[in-house]
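Participant: Using only what follows, build the 3D model:
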Amino acid sequence: MVKTRRIAPDAKLEAILQAAEGLFSQQGYSATTIAAIADRAGVAVGTIYRFFPEKSALLRSLHQRVADRMIEAMRIGWQSEPDFAQRFLPMICALFDTAVRDRELLIVLQTARDASPEQFSKAIDKIVTAIRHMYIQGLECGIYRQFDPTIAANIAYGMVEGAMRALMAGKASFPRKVLEDQLATAMSSVFVR
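Facilitator: Below you'll find the model as predicted:
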């Protein structure tokens, strides 16, 4: 009798997500098949469907995963600077580092999100909520202007996301460092007292 090694469900899910992330980044969403993802992940096609009812659900899951990476990068950048008035630049730099590393996947995710924004709103909401918590910290220290934290977080998200799109599309009219500095200065002028 041949013994087969069972792979834990968490390990299968991680293999599927890594395979999908790689293939979507390399080939794009439309050109990537569930069969190709299964092959790269080393699982059966049916295993993928146990976790994700369709390919778009897998893409939404990756969007959540990338949002989590971005939130972690923002948090690390944010906490690296003790002066709340100066925290925007390290946060933006850390976020842009993540965006550059995940560039191809983010382009796929942005295209999907632009086509169907309601399906991807949870990931955006997570990012905005993280920014909101950061803003509240600055409010509590008396460093930031008294704006509604949710509105402030949405304004900050819009500023960063617009600059990030330009950077990833290669349409930024300035070098990355200049864009980071200008964005941090703009955010400081809006939010810092």
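
Participant: C-alpha only now, for contacts and for neighbours.
Facilitator: Will do.

Participant: List the contacts of stretch 16-23.
Facilitator: 32, 37-38, 40-41, 43, 48, 58, 62, 105 (CA atoms under 8 Å, 6 or more residues apart in numbering).

Participant: Any idea how far that stretch is from the middle of the chain?
Facilitator: Chain-centre distance of stretch 16-23: 16 Å, with CA atoms, centre = their mean, to the nearest Å.

Participant: this one next, for a side-by-side:
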Amino acid sequence: MSSENIPRRKPRQQRGEQRMAAMLDAAAAVFAQSGFDAATMTAIAERSGSSIGALYQYFPNKLALARALREQYGEEMAQGWSALIADAAQLSVAALADRVFDLMIGFFDAHPAYLTLLNATLGYQRNADARQRLRAQLGAALREKKPEMDEAEALRTAKVALQIVKGLNPLYAEASAAERRALVAEFKLALQAYLKLRLHK
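Facilitator: Now for the predicted structure:
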């Protein structure tokens, strides 16, 4: 048999990445179901189909798992924001506010552990460069909507707009399903009103 016909083994690195992804998925499920404080490494190992020893090889404790999930969620959220901001200049203010919060709620629904981890004391802080990049992207989109707005003003407006959006998170986490819908509607109004005022020509 020639070397070309010999089946190639999967690289160890790829297997390791797949195992790590399975562990993170399991951790997310356990955190969402039990909460961060009640979650155990044993439950996470069982859910991922790994031995407890294998789990500890990748993550020394559940805090490390939680921080890795927050990092992963931050990257996914950043991709969603980038796609939305690319469309921002073509959207009305009302449509932009709707899309912003629809993106957030869609993310919460797809990642139920996100709000659990958001309210846990993880000592985690998102990369400052990533935060600044997001603000700059939104600021640039706002300047496309109002070209006479200077760069500093656009960046300030973007910071305030993003802080309004961020303000939903703790209230949403503690609210009932019905109250969550009402809260989202209120935050959409708040963001619409602010952006309409700042973008008024």
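
Participant: Switch the contacts of stretch 16-23 of structure 1 over to a markdown table; also include neighbour count.
Facilitator: Output for those, formatted as a markdown table (neighbours: other CA atoms under 10 Å):
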| residue | neighbour count |
| --- | --- |
| 32 | 17 |
| 37 | 25 |
| 38 | 20 |
| 40 | 16 |
| 41 | 21 |
| 43 | 17 |
| 48 | 22 |
| 58 | 20 |
| 62 | 21 |
| 105 | 26 |
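
Participant: Could you identify the most distant pair in these?
Facilitator: The span of the contacts of stretch 16-23 of structure 1, defined through CA to CA, is set by 43 and 105 at 22.0 Å.

Participant: if I look at residue 131 of structure 2, how far off is residue 163 of structure 2?
Facilitator: 11 Å (CA to CA, to the nearest Å).

Participant: Residue 182 of structure 2 now?
Facilitator: Residue 182 of structure 2 sits 19 Å away from residue 163 of structure 2, going by CA to CA.

Participant: How about residue 170 of structure 2?
Facilitator: Residue 170 of structure 2 is 12 Å from residue 163 of structure 2, by CA to CA.

Participant: can you list the residues that contact the longest helix seen in structure 1?
Facilitator: For structure 1, the longest helix by residue count, based on DSSP state H, is helix 55-79. Residues from elsewhere that reach helix 55-79 of structure 1, judged by CA under 8 Å, 6+ apart: 17, 20-21, 34, 52, 87-88, 90-95, 98-99, 109, 119-120, 122-124, 126-127, 130, 134.

Participant: Compute the number of surrounding residues for residue 26 of structure 2.
Facilitator: When neighbours are defined as other CA atoms under 10 Å, residue 26 of structure 2 has 19 of them.

Participant: Please pull up the equivalent of it in structure 1.
Facilitator: Aligned counterpart of residue 26 of structure 2 in structure 1: residue 19 (TM-score structural alignment).

Participant: now do residue 185 of structure 2
Facilitator: Per TM-score structural alignment, residue 185 of structure 2 is aligned with residue 178.

Participant: mind checking how far its match is from residue 172 of structure 1?
Facilitator: 10 Å.

Participant: Pick out whichever of the two has more residues nearby.
Facilitator: residue 172 (15 against 12).

Participant: Once you drop chain neighbours, what's closest to the more buried one?
Facilitator: residue 166 (4.8 Å; CA to CA, 6 or more residues apart in numbering).

Participant: so that neighbour makes contact with residue 174?
Facilitator: No. Assessed by CA atoms under 8 Å, residue 166 of structure 1 is found out of contact with residue 174, at 9.8 Å.

Participant: list the contacts for residue 94 of structure 2?
Facilitator: residue 192.

Participant: so it is in which element?
Facilitator: Following DSSP states H and E, the helix or strand that holds residue 94 of structure 2 is helix 93-110.

Participant: Go through that helix and flag the buried ones.
Facilitator: 93, 96-101, 104-105, 107-108 (16 or more other CA atoms under 10 Å).

Participant: repeat for stretch 31-48 of structure 2
Facilitator: Applying a neighbour-count criterion of 16+ other CA under 10 Å, one finds 31-32, 35-36, 39-41, 44-45, 47-48 buried in stretch 31-48 of structure 2.

Participant: Output those as a markdown table; include the columns secondary structure and distance to residue 151 of structure 2.
Facilitator: As requested, the buried residues of stretch 31-48 of structure 2 are exported to a markdown table (DSSP: H, G, I helix; E, B strand; the rest coil; distance: CA to CA, whole Å):
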| residue | secondary structure | distance to residue 151 of structure 2 |
| --- | --- | --- |
| 31 | helix | 41 |
| 32 | helix | 41 |
| 35 | coil | 42 |
| 36 | coil | 41 |
| 39 | coil | 46 |
| 40 | coil | 48 |
| 41 | helix | 48 |
| 44 | helix | 47 |
| 45 | helix | 49 |
| 47 | helix | 49 |
| 48 | helix | 48 |
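
Participant: Show me what the helix or strand harbouring residue 132 of structure 2 is in contact with.
Facilitator: Take DSSP H and E as the rule and residue 132 of structure 2 turns out to sit in helix 128-145. Applying CA under 8 Å, 6+ apart, the external contacts of helix 128-145 of structure 2 come out as 78, 81-82, 85-86, 88-90, 149-151, 154-159, 162, 199.
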